[in-house]
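K.L.:
Give me the fold of what follows.
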Amino acid sequence: MQSESLVKPLLKALNHQRFKNRIACIKALGDILLYGESRSIQDLSGPLAQCMMDLPQVRLVVVDVGGALAMEMPDRYSYWQRILPLLLSGLRDEDKDVKIKAELLWEDVGKKYEKENEDQLKEQIDFDAVPEHYPSTEAGITQYVEKILEGLVLASSDKEADVVKQVVECSEYLGYFVPPATYLPLILPRLGGGQYGERPLIVLSALARGTPTALLQESVADIAEALANEDVSHVTNHGHQSALLQVIQVLIEKCDPRDCSYSIFSVLLYIASTSEEQDTVSIAQEQLENVAKRSGLDRVYKLYDLHLSAVLNTIQTTASSWTEQTPHFMIFLGLLELADQSLGCHLERIVGILCDCVPKKQDPFVSLKCLMKLNHLLKQEEHPLNSNGELERFLPVIVSDIVKPFLPWHAGSTAAALRTAAVSCLVSVCQAEVASQKVLDEVKNCLALIPALIEDDSEDTRHLSCEVVMNVAYSFPQLIDSDTLHTLADKLVKRFDDVSAVVRLKSARVLAALFKNLPENYNPSIQSARLRDLYESATVFLDDPDEILQGAVSDALEEMGKISPEILKEVLERDCPKFRNKHVCEKLIASMNNLQIAVVN
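P.N.:
The predicted structure follows:
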């Protein structure tokens, strides 16, 4: 027909710089379709739809033409899929006039369709009944669902927020009209964090949100299993994890999660363990609580009880080769942080994993993070590692195989950090209120390494080593014999001259504690020479400029002087004239006199 020869020049005119010319062109194309060859719409529907991104005046004309085609074009029933988008776009237009025009035309088109198909729609018209699954024409959608999903996935990362919003809404409708059995085989293979990124997850969450609950429940296990696949769940990208949480949230809200509890748990655990965004971590932890509630569990730690064994089975196989970035290592750290009282029920497995991954031949940063987590757990008042009463059984292994190997000196800043972490763990072990003979034996073995640690280059290590001595002196005094007492005391007195005021003060207070519980076989006469050396070294600091240190040293000498007051008195009387602050020295001399008198009486 002659009209077909006009199509190509008119299509070129659609790009004219003057909008009035573009409007005239759109009207002319509409007339061609109405009065000429209607099959030309196959070539024109795309360019006309693109005009919906033009000025409001142009969009208004496109909607008007679309309405005319839907009402009057011959063979329009064969081309609904090309005509209706021209009207549908107008229904969501940001311009009020365009939107109102599209709504009016949509209403008119619907009434005419109803009138033309009165026989087929007679029952619905007579009874004004809304179909249960409106509009009950899923077969037509299903035919094109793969192409539709491809477009939705690509558009879901658009820079325009309105586009993404409409993609989500469209996906919800698609999920309502297309069963999961149809769309899942098309969307699930795209979920891995590869070329598509998080886009398929955004579409999947909307599809699931739109799917009727009964249908979604039938497929929830398949969806959760796909999400738990390591290619999908073990991605640390923030956008990917946020999209993954959206899918999980929909599944938890709409379905009974008990059929797929482990899969959902493993996904949420990884996100909570690895995300650097605190908001994301909080959402993951909140969803873990929701899974527990929806599974009929009153406390979230019972969810960990349910699945911890399976998680440990999975990650233990790779523990000996972990690095700082290994996903299984991140999961393990997350468990230590989040599993709370459930840890005590699986302590043997946890200690076994620590023994596999902590040795120095592996990544030192893995060892460091494990030691830090272990220290945190040992210090907690709730004692999560002892929730099943088995800490006493495994604490000797923790000390001998996990803590002690890092106490000896090795060069380098990493080794220094590991020493600090190991000494900190030893402090926590001493405070764990577990005093079996095996634990005491291991602490005693470690105590032999403490004198060197008191002189470590790291201030934190020196301070913590003093803390170890303090705790042993109060909790396990039976571990300190006469030689150990004086070896430790010599090292502590040397710390009175430390560059750190904190270490100086701590060492003085620890020295006082050390001499409060003397070994049973301690003989002052045999140790007199060593006592004199201690007195002479400590007395110098009674004249220290730091008054707080003066007081702490005075208290330590007061305690030490009870062993041999005559020797200390002799040292004090000799050195007192050299001091600027003689009152502290004179006070101690008077105290030693009183002790001597008390002994005589």
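
K.L.:
make it CA atoms for all contacts and neighbour counts henceforth
P.N.:
OK.

K.L.:
Can you tell me the SS state at A552?
P.N.:
The three-state label given to A552 by DSSP: H, G, I helix; E, B strand; the rest coil is helix.

K.L.:
Distance-wise, check it relative to L297.
P.N.:
Using Cα to Cα, to the nearest Å, A552 is found at 54 Å from L297.

K.L.:
who's more crowded, those two?
P.N.:
More crowded of A552 and L297, by other Cα atoms under 10 Å: A552, with 22 against 14.

K.L.:
elements contacting the helix or strand that contains D126?
P.N.:
Assigned by DSSP states H and E, D126 falls within helix 122-127. Secondary-structure packing of helix 122-127 (3 or more Cα pairs under 8 Å, 6 or more residues apart in numbering; DSSP states H and E): no helix or strand packs against it.

K.L.:
Now do it: distance to the chain's middle.
P.N.:
When distances are taken as Cα atoms, centre = their mean, to the nearest Å, helix 122-127 is centred 56 Å away from the chain's centroid.

K.L.:
following that helix, which helix or strand comes up?
P.N.:
helix 138-143.

K.L.:
Now do the buried residues in that next one.
P.N.:
Buried positions in helix 138-143, judged by neighbour count with 16 or more other Cα atoms under 10 Å: E138, T142.

K.L.:
Quick check: what element follows that helix along the chain?
P.N.:
helix 145-155.

K.L.:
Mind listing residues that contact that next one?
P.N.:
Helix 145-155 is contacted from outside by V163, V164, V167, S171, Y183, L186, I187, Y196, R199, P200, I202, V203, using Cα atoms under 8 Å, 6 or more residues apart in numbering.

K.L.:
Proceed likewise with the subsequent sequence, for comparison:
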Amino acid sequence: MEVLVTVMASSGATGLGDKVQKTMDALAAVESVDSSQDLYREHAGPLLEWLAASHHDWTVHSAELLQLDVVVTHAGPALGELLPQLIPVLRSCLQPARDPAMRLQLFSILSRVLLRAKETVDSQGQLHSYLDTLVKDILVPNLQWHAGRTAAAIRMATVSCLWALISSESLSAEQLREVQEALTPQILTTLEEDAQVTRLVSCRIIDAFLKASGAVVGPDELVKVYPELLKRLDDVSNDVRLAAASTLATWLRRVESDGSKSCCQSDIQHLYKELLVHLDDPEGAVQDAVLEVLKAGSVLFPDLLVRETEAVIHKHRSPAHCEQLLQHMQALPPAP
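P.N.:
Okay, the predicted model is just below:
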């Protein structure tokens, strides 16, 4: 198996890869297993041990890195049984002092398996046992700001990895809350990144954090979030602007559901005013998105929002969206 994995890792030619696969199938038949994936299940543990022996010296040029990619890609559900070997290797190789190009490649591998976590690293339901290591020892250090394009690329890869973890639906509400508590400050910072993808995914992560059921977010923590999202309504990317608007709507719903509105009235008034500016945005899609945000937040202080809207409606190029908002609020049931 070591020879076959080495050939697969180094073969650029499709034909050679096909020959390796045929050899794998033949070996599976000899070992009386159903498929090459079953073969990996049998041998993945020893293969990882073989590779891990040299992981302290790996760089992006190490053959072992390509071999690890092959094993992780093909092991499938067997990865869930190999977390005791795999996670320490990732933890060591993804420390900030290690080769940046290697870390980028490893984050790509990790994101790929996390996206299918239930079929790979969480096939045994044990990923939660390594969540603390994954978050505090791998993700947090790589989200720290350092100058340079490579450092920015690593932060983008780390944010993408976190999004893959959240999207995998492998985390319970309690586990997602733990991730939220550990990483919200860093993700608020990555909302400012130069890379559009990083800003976009960061918006989506904050949205997921705010939606997390059972998560305890006090008023002090809540008011730190919305100004960073508000900045993104001025983003150069419309995709980011729309994602920020959606997340602001989630923020307002969270304030309502948590019963925090009395503590946040001045912040909500400020948010109303800023959103009303964007309700006159040149981009129709942004106007529509902001209208939905204001509708979502209108239940908090409807009288206040009516006054703020009436104060600016004459300044807008078209009163249409303000009128829609006012009509929406007129239809709201009276406050209890």
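
K.L.:
State the span of structure 2 onto which the helix holding D126 of structure 1 is aligned.
P.N.:
Per TM-score structural alignment, helix 122-127 of structure 1 has no counterpart in structure 2.

K.L.:
go on, stretch 274-287 of structure 1?
P.N.:
Aligned by TM-score structural alignment, stretch 274-287 of structure 1 corresponds to residues 10-23 of structure 2.

K.L.:
for stretch 314-329 of structure 1, same thing?
P.N.:
Mapping stretch 314-329 of structure 1 onto structure 2 (TM-score structural alignment) gives residues 50-65.

K.L.:
Then stretch 167-177 of structure 1?
P.N.:
Counting by TM-score structural alignment, stretch 167-177 of structure 1 falls onto no part of structure 2.

K.L.:
for stretch 62-82 of structure 1, same thing?
P.N.:
Against structure 2, stretch 62-82 of structure 1 falls on no residues (TM-score structural alignment).

K.L.:
so stretch 347-360 of structure 1 aligns onto which residues of structure 2?
P.N.:
Going by TM-score structural alignment: stretch 347-360 of structure 1 matches residues 83-96.

K.L.:
Just give me how far the matching stretch sits from the chain centre.
P.N.:
Taking Cα atoms, centre = their mean, one finds stretch 83-96 of structure 2 lying 20 Å from the centre of the chain it belongs to.

K.L.:
Check stretch 222-239 of structure 2 too.
P.N.:
Centroid separation for stretch 222-239 of structure 2 versus its chain: 17 Å, with Cα atoms, centre = their mean.

K.L.:
What's A421 of structure 1 aligned with over in structure 2?
P.N.:
Under the alignment (TM-score structural alignment), A421 of structure 1 maps onto A157 of structure 2.

K.L.:
whoops, A590 of structure 1 was the one
P.N.:
Counting by TM-score structural alignment, A590 of structure 1 corresponds to Q327 in structure 2.

K.L.:
what do you get for E566 of structure 1?
P.N.:
Aligning on TM-score structural alignment places E566 of structure 1 opposite D303 in structure 2.

K.L.:
remind me, longest helix of structure 1?
P.N.:
When structure 1 is parsed with DSSP state H, its longest helix is helix 96-116.

K.L.:
can you count the residues close to the match of A590 of structure 1?
P.N.:
Q327 of structure 2: 12 neighbours (other Cα under 10 Å).

K.L.:
Please apply the same query to V300 of structure 1.
P.N.:
V300 of structure 1 has 20 neighbouring residues, counting by other Cα under 10 Å.

K.L.:
E520 of structure 1 too?
P.N.:
If you count neighbours by other Cα under 10 Å, E520 of structure 1 ends up with 11.

K.L.:
And for K231 of structure 2?
P.N.:
Per other Cα under 10 Å, the neighbour tally for K231 of structure 2 reads 13.

K.L.:
what's the neighbour count on the match of E566 of structure 1?
P.N.:
Other residues near D303 of structure 2 number 13, with proximity taken as other Cα under 10 Å.

K.L.:
repeat for the one 5 residues further on
P.N.:
The number of residues packed near E308 of structure 2 is 15, by other Cα under 10 Å.

K.L.:
From E81 of structure 2, how far off is it?
P.N.:
Distance, E308 of structure 2 to E81 of structure 2, using Cα to Cα: 58 Å.

K.L.:
Also L115 of structure 2?
P.N.:
According to Cα to Cα, L115 of structure 2 and E81 of structure 2 sit 17 Å apart.
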